[in-house]
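Asker: sequence below, structure please.
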Amino acid sequence: MTPTQTPPRFTLRIAALAWPILIGQLAVIANGVIDTAMTSRFSATDLATLALGASIYISIFVGLNGVLAAMSPVIGQLFGAQRFQDIGAEIKQGIWLALFLTIAGCIALAFPQPLLALAHASPELNEKSMLYLRILALALPATLGFRIYASLNTAIGQPKMVMALQVGALALKVPLNALFIFGGFGIPALGGPGCAVATAVIAWTLFLVGGLLLRTHSSYRAYGIFGTGLAAPKWAAQRELLKLGIPMGLSYLIEVTAFTFMALFIARLGATVVAGHQITANFGTVLYMLPLSIANATGILVAQAVGAREFDMARRIGFAGIRLAAILSVSIGGIVWLAREAIIRAYTPDASVAATALPLFVFIAFYQLFDSVQVTTAFVLRAYKVAVVPTLMYAFALWGVGLGGGYVLGLDPFGFSPPIFQGAAGFWMGNSTSLALVAAGLLWYLHLVQRNAGHER
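Answerer: Prediction:
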């Protein structure tokens, strides 16, 4: 290992790649916050439309986006191996994959009646939610197309342009939302579905700008994306992407549905309890962006090292990223615990809701270590193109231990749950335990994968 490849150097490389990813992710989350804040000022029905429609859209989008995310480790390994022309070929195959995924996703969004039926909502709410989802079906091709551009930039270690575009999109969100939600300039007020129109306009803008940059910017010329002719879908390449992408998409879906069903079960305990849970979950999601960005950056650098056949460097980078994510997340978790009352007051003036949320914040501080370790380790494993076993671990831990254990503790159907864990706290205890299990399991499996990768030299 050269002097420029010492462990502190690895940490600095991870941090330099992680911070623009973090800002971009926060900008994307802020879009949802803006939608909620502005729609709530239009009507309660439209806010319910947004809540119902967004929950369906996110479930579909997260699964499809997870499949397409397989491109990042694949391109990262090609970049590390300096196989630049192969990156262009992979991008073209990724475009075909995005097209296939778009067809499936658009059908689900255009005909959402079976999913909406599960909510037993009023006819008016169903109608508005259906309009919201059908508008987003028009945005899906551009959204998945931009994901290819983002995956390329991140995989080659250049996420700043993606960050700049995501921040620029955030700046467009407020005026476009105002125009389509409340109406103006001859455009009728659409309420909740207006958020979807604004999202579609922004999605196509990002897609077109990203495509223009790929076509004209000199930094992409080496990859031969343009000027090398069209490429038909190659089923061998598609199988390779799906072999990694399907379990990745399932793992994302498992994470999302674990929290979705957790909220549905907690809703049985009353509006005050679910409101306290929602505050805790929302703040926990914001905190999760930090280890997620470090995980992204670590995974890309590991993939590049693996592609270059530098397996020892890949191992060192992987553990440097896991260590960095754990230290920062635990430190922030401690700060959150000390400032929990002020944070909750910023969310709600309702004393009963605040009292419900307060004891749940101990879990945010408690599980930061496990959450940061599991997500970073999962991304490192994906850098080695390993995803099936981690997905099985997620299913067992998050669904079995997290949801199942949370149900037993929180709702106490068997009458033996300790009082301290009855209610929302039981679900959060189950979730925290599941994250601890999956973190330990993934670390163990990473050790096996790295040992086997070392034998390939």
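
Asker: rest of the way, CA atoms for contacts and neighbours
Answerer: Will do.

Asker: where along the stretch 51-200 of the chain do the helices fall?
Answerer: Secondary structure of the stretch 51-200 of the chain (DSSP state H, counting those that start in this stretch): helices at 71-80, 84-110, 113-117, 123-155, 160-182, 192-216.

Asker: give the buried residues for the last one.
Answerer: Counting neighbours by 16 or more other Cα atoms under 10 Å, one finds that the buried residues in helix 192-216 are 192-207, 210, 214.

Asker: and the helices of the stretch 51-200 of the chain: which comes nearest Ala425?
Answerer: The minimum distance between Ala425 and the helices of the stretch 51-200 of the chain falls on helix 113-117, with 28.9 Å, by Cα to Cα.

Asker: now do the biggest helix by length in the chain: distance to the chain's middle.
Answerer: Counting by DSSP state H, the longest helix found in the chain is helix 271-307. In this view, helix 271-307 has its centroid 7 Å away from the chain centroid, taken as Cα atoms, centre = their mean, to the nearest Å.

Asker: can you name the next helix or strand after that helix?
Answerer: Using DSSP states H and E, the helix or strand that follows helix 271-307 in sequence is helix 311-338.

Asker: report the buried residues of that following helix.
Answerer: Under 16+ other Cα under 10 Å, the buried positions of helix 311-338 are 311-330, 332-334, 336-337.

Asker: just stretch 159-179 next, same as before
Answerer: Neighbour counts over stretch 159-179 (16+ other Cα under 10 Å) mark 159-163, 165-167, 169-170, 172-174, 176-179 as buried.

Asker: and Gln5, how many residues sit next to it?
Answerer: Neighbour count of Gln5, defined by other Cα atoms under 10 Å: 14.

Asker: ok, the one 4 residues further on next?
Answerer: Residues near Arg9, counting by other Cα under 10 Å, number 14.

Asker: Thr356 too?
Answerer: 21.

Asker: what sits against it?
Answerer: Listed by Cα atoms under 8 Å, 6 or more residues apart in numbering, the contact set of Thr356 reads Thr272, Val273, Gly276, His277.

Asker: quick one more, to check against the first:
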Amino acid sequence: MYETKTIKEKLKLFAVILIPILITQLSMYAMNFFDTVMSGNAGTEQLAGVAIGSSLWVPIFTGINGVLLALSPIVAQMVGAKKEKEIPETVRQGLLLSIAIAVVVAIVGFFLLDPILIRMDLEQEVRHVAKYYLIALGVGIVPLFVFNLLRSFMDALGQTRISMFIILIALPLNILFNYIFIFGKFGLPALGGIGAGLASALTYWISSGIAIWIVVKIRPFSIYSIFKDWKRPSLSYWWEQLRIGVPMGFAIFFETSIFAAVTLMMSVYDTNTIAAHQAAINFASFLYMIPLSIAMALTIVVGFEVGSKRYRHAQIYTYMGITMGVVIAFLCGFILYTFDETVARLYTNNPEVVKLTTQFIFYAIFFQFADAIGAPLQGALRGYKDVNITLIMALVSYWIIGLPSGWIFANYTDFGPFGYWMGIIFGLSAGAITLFFRLLALQKYYLRL
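Answerer: Predicted structure coming up:
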């Protein structure tokens, strides 16, 4: 990271940080994408089972990952304020915290998984796939959280190409493992959707191992000696990360969990509808990795500028990111509108599922516009370490506006299952609008300092 003066310099630095993040995020989500696509080719029940399992896991993972992502603005502001000596212990304590959180999640999941699935109105085969997909995935939960913590450290130093390098190694391995475990190759039994969970877990272990090796051996990470001089867990360090990370995590959780809640509510519909919904949301979420990457890059550059007390420069970066988000929204909308049936056939050849998927994709065109603006706004606010108001806004817009309105549309109009997607559009739009006004107020405050 370094200070910039002109718009051209800012665009260059932002691109250097953003492009590797974008490739990393697309590649990481591609793992879930290939899990879903390859499971769908193993059967509709396999696709529906992975859909239910993902709907339970993704909100938990993204919410907790929000806690781990708090390390990024913390370290970025330390770099901007020339406080590099504080970084090693901060990262070490973050690693201990990530492991502790992973253990807690595994224990809670062990006791709650069966009761949750039993209460859902699922076909027996779908419930079986969902359960053991999650159990297989859980084998890799500790290395997954460790990798994401180390990735936040790398990215905060502006070295986003390193995490890109790791994921570009992991993605083809994940596809290979999917092929082996889902379809039963090289003498192994065909596990269907359950094999997708096992493939992901194995990939998490490899990714984490590579990340640890790089932090130990490769400069500039090695100069921080992260894996030396371990101390006992420190509640003060944990509190600093949790104070920022928990609101970040819950804000992300409220957004992602609304999609999960919709999928779970769709369990009252037939398997074809669940599969079509999952296929459409899976591809739309794949496109969402673009504005999400812009948000992550904004957190780094805004955090650096705020740490350096260059508040006008932080503002310029913010509007640069929002503008990119709007441009991307039009591009993604065109892709979804033009290639809806092509996208649907990536997931299944079932004519009924293809037809339903194209209908869901039509609604995705509209809610991704709100996402393309809302995500960069959240990223900029995290750079300021402004997370509490964002949490409240996320709760209201998604769970008080979005989900209830979706339920009304689904149950009291002719929209049926598509009504839930109408609710998502309302919720995401409300969130983007409120976040924009919060950002304006925050920028005015800092510019007066």
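
Asker: TM value for the aligned chains?
Answerer: After superposition, the two chains reach a TM-score (TM-score structural alignment, normalised by the length of structure 2) of 0.89; 447 aligned residues with a Cα RMSD of 2.9 Å.

Asker: thinking again about what came up before, and the longest helix of structure 1 against structure 2, how far off on average?
Answerer: Superposing on structure 2 and averaging over aligned pairs (mean Cα distance after the TM-score superposition for structure 1), helix 271-307 of structure 1 comes out at 2.0 Å.

Asker: how near is Ala346 of structure 1 to Leu328 of structure 1?
Answerer: As judged by Cα to Cα, to the nearest Å, Ala346 of structure 1 and Leu328 of structure 1 stand 23 Å apart.

Asker: please apply the same query to Glu310 of structure 1.
Answerer: According to Cα to Cα, Glu310 of structure 1 stands 27 Å off from Leu328 of structure 1.

Asker: please apply the same query to Ile58 of structure 1.
Answerer: Ile58 of structure 1 sits 28 Å away from Leu328 of structure 1, going by Cα to Cα.

Asker: make a markdown table out of the helices of the stretch 51-200 of structure 1 and add distance to Gly410 of structure 1.
Answerer: What follows is the helices of the stretch 51-200 of structure 1, written out as a markdown table (distance: least, Cα to Cα, whole Å):
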| stretch | distance to Gly410 of structure 1 |
| --- | --- |
| helix 71-80 | 39 |
| helix 84-110 | 33 |
| helix 113-117 | 27 |
| helix 123-155 | 30 |
| helix 160-182 | 38 |
| helix 192-216 | 33 |
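
Asker: and of those helices, who's closest to Gly400 of structure 1?
Answerer: Comparing the helices of the stretch 51-200 of structure 1 against Gly400 of structure 1 with Cα to Cα, the closest turns out to be helix 113-117 (23.4 Å).

Asker: ok, and what's touching that closest one?
Answerer: The contact list for helix 113-117 of structure 1 (Cα under 8 Å, 6+ apart) reads Ile56, Asn126, Met130.

Asker: average distance between it and structure 2?
Answerer: When structure 2 is overlaid, helix 113-117 of structure 1 sits 2.3 Å from its aligned residues on average, using mean Cα distance after the TM-score superposition for structure 1.

Asker: how close does whichever strand or helix holds Leu253 of structure 1 sit to structure 2?
Answerer: Element membership of Leu253 of structure 1, judged by DSSP H and E, is helix 235-266. When structure 2 is overlaid, helix 235-266 of structure 1 sits 1.7 Å from its aligned residues on average, using mean Cα distance after the TM-score superposition for structure 1.

Asker: pull out the buried positions in that helix.
Answerer: Buried-residue list, helix 235-266 of structure 1, by 16+ other Cα under 10 Å: 238, 241-254, 256-259, 262-263, 265-266.

Asker: next: stretch 74-82 of structure 2.
Answerer: Ile74, Val75, Ala76, Gln77, Met78, Val79, Gly80.

Asker: for it, grab the matching residue range in structure 1.
Answerer: Under TM-score structural alignment, stretch 74-82 of structure 2 corresponds to residues 74-82 of structure 1.

Asker: would you mind measuring from Leu439 of structure 2 to Ile433 of structure 2?
Answerer: Separation of Leu439 of structure 2 from Ile433 of structure 2 (Cα to Cα): 10 Å.

Asker: give me the more crowded residue out of those two.
Answerer: Leu439 (20 against 16).

Asker: how about the more buried one, what's its match in structure 1?
Answerer: In structure 1, Leu439 of structure 2 lands on Leu446 (TM-score structural alignment).

Asker: relative to Met161 of structure 1, how far out is that match?
Answerer: Separation of Leu446 of structure 1 from Met161 of structure 1 (Cα to Cα): 31 Å.

Asker: Ala276 of structure 2 reaches Val353, doesn't it?
Answerer: Yes - using Cα atoms under 8 Å, Ala276 of structure 2 is in contact with Val353, at 5.3 Å.

Asker: name the residue in the two with the higher neighbour count.
Answerer: More crowded of Ala276 of structure 2 and Val353, by other Cα under 10 Å: Ala276, with 29 against 23.

Asker: element containing the closest residue to the more buried one other than its chain neighbours?
Answerer: Leaving aside its chain neighbours, Ala276 of structure 2 sits nearest to Thr357 (4.5 Å; criterion: Cα to Cα, 6 or more residues apart in numbering). Assigned by DSSP H and E, Thr357 of structure 2 belongs to helix 351-383.

Asker: columns neighbour count and distance to Phe185 of structure 1 on top of the contacts of helix 113-117 of structure 1, output as JSON lines?
Answerer: As requested, the contacts of helix 113-117 of structure 1 are arranged in JSON lines below (neighbours: other Cα atoms under 10 Å; distance: Cα to Cα, whole Å):
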{"residue": "Ile56", "neighbour count": "18", "distance to Phe185 of structure 1": "31"}
{"residue": "Asn126", "neighbour count": "20", "distance to Phe185 of structure 1": "28"}
{"residue": "Met130", "neighbour count": "22", "distance to Phe185 of structure 1": "25"}
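
Asker: just give me the closest of the residues you listed to Leu411 of structure 1.
Answerer: Here the nearest of the contacts of helix 113-117 of structure 1 to Leu411 of structure 1, counting by Cα to Cα, is Ile56; it sits at 25.7 Å.

Asker: so how far is Met130 of structure 1 from the closest one?
Answerer: 10 Å.

Asker: do Ala137 of structure 1 as well
Answerer: Shown here: Ala137 of structure 1 relative to Met130 of structure 1, a distance of 11 Å by Cα to Cα.

Asker: list residues touching both of these two?
Answerer: When Cα under 8 Å, 6+ apart defines a contact, the residues bordering Ala137 of structure 1 and Met130 alike are Ala110.

Asker: Gly383 of structure 2 against Ala295, yeah?
Answerer: No - counting by Cα under 8 Å, Gly383 of structure 2 stays clear of Ala295, with 9.5 Å between them.
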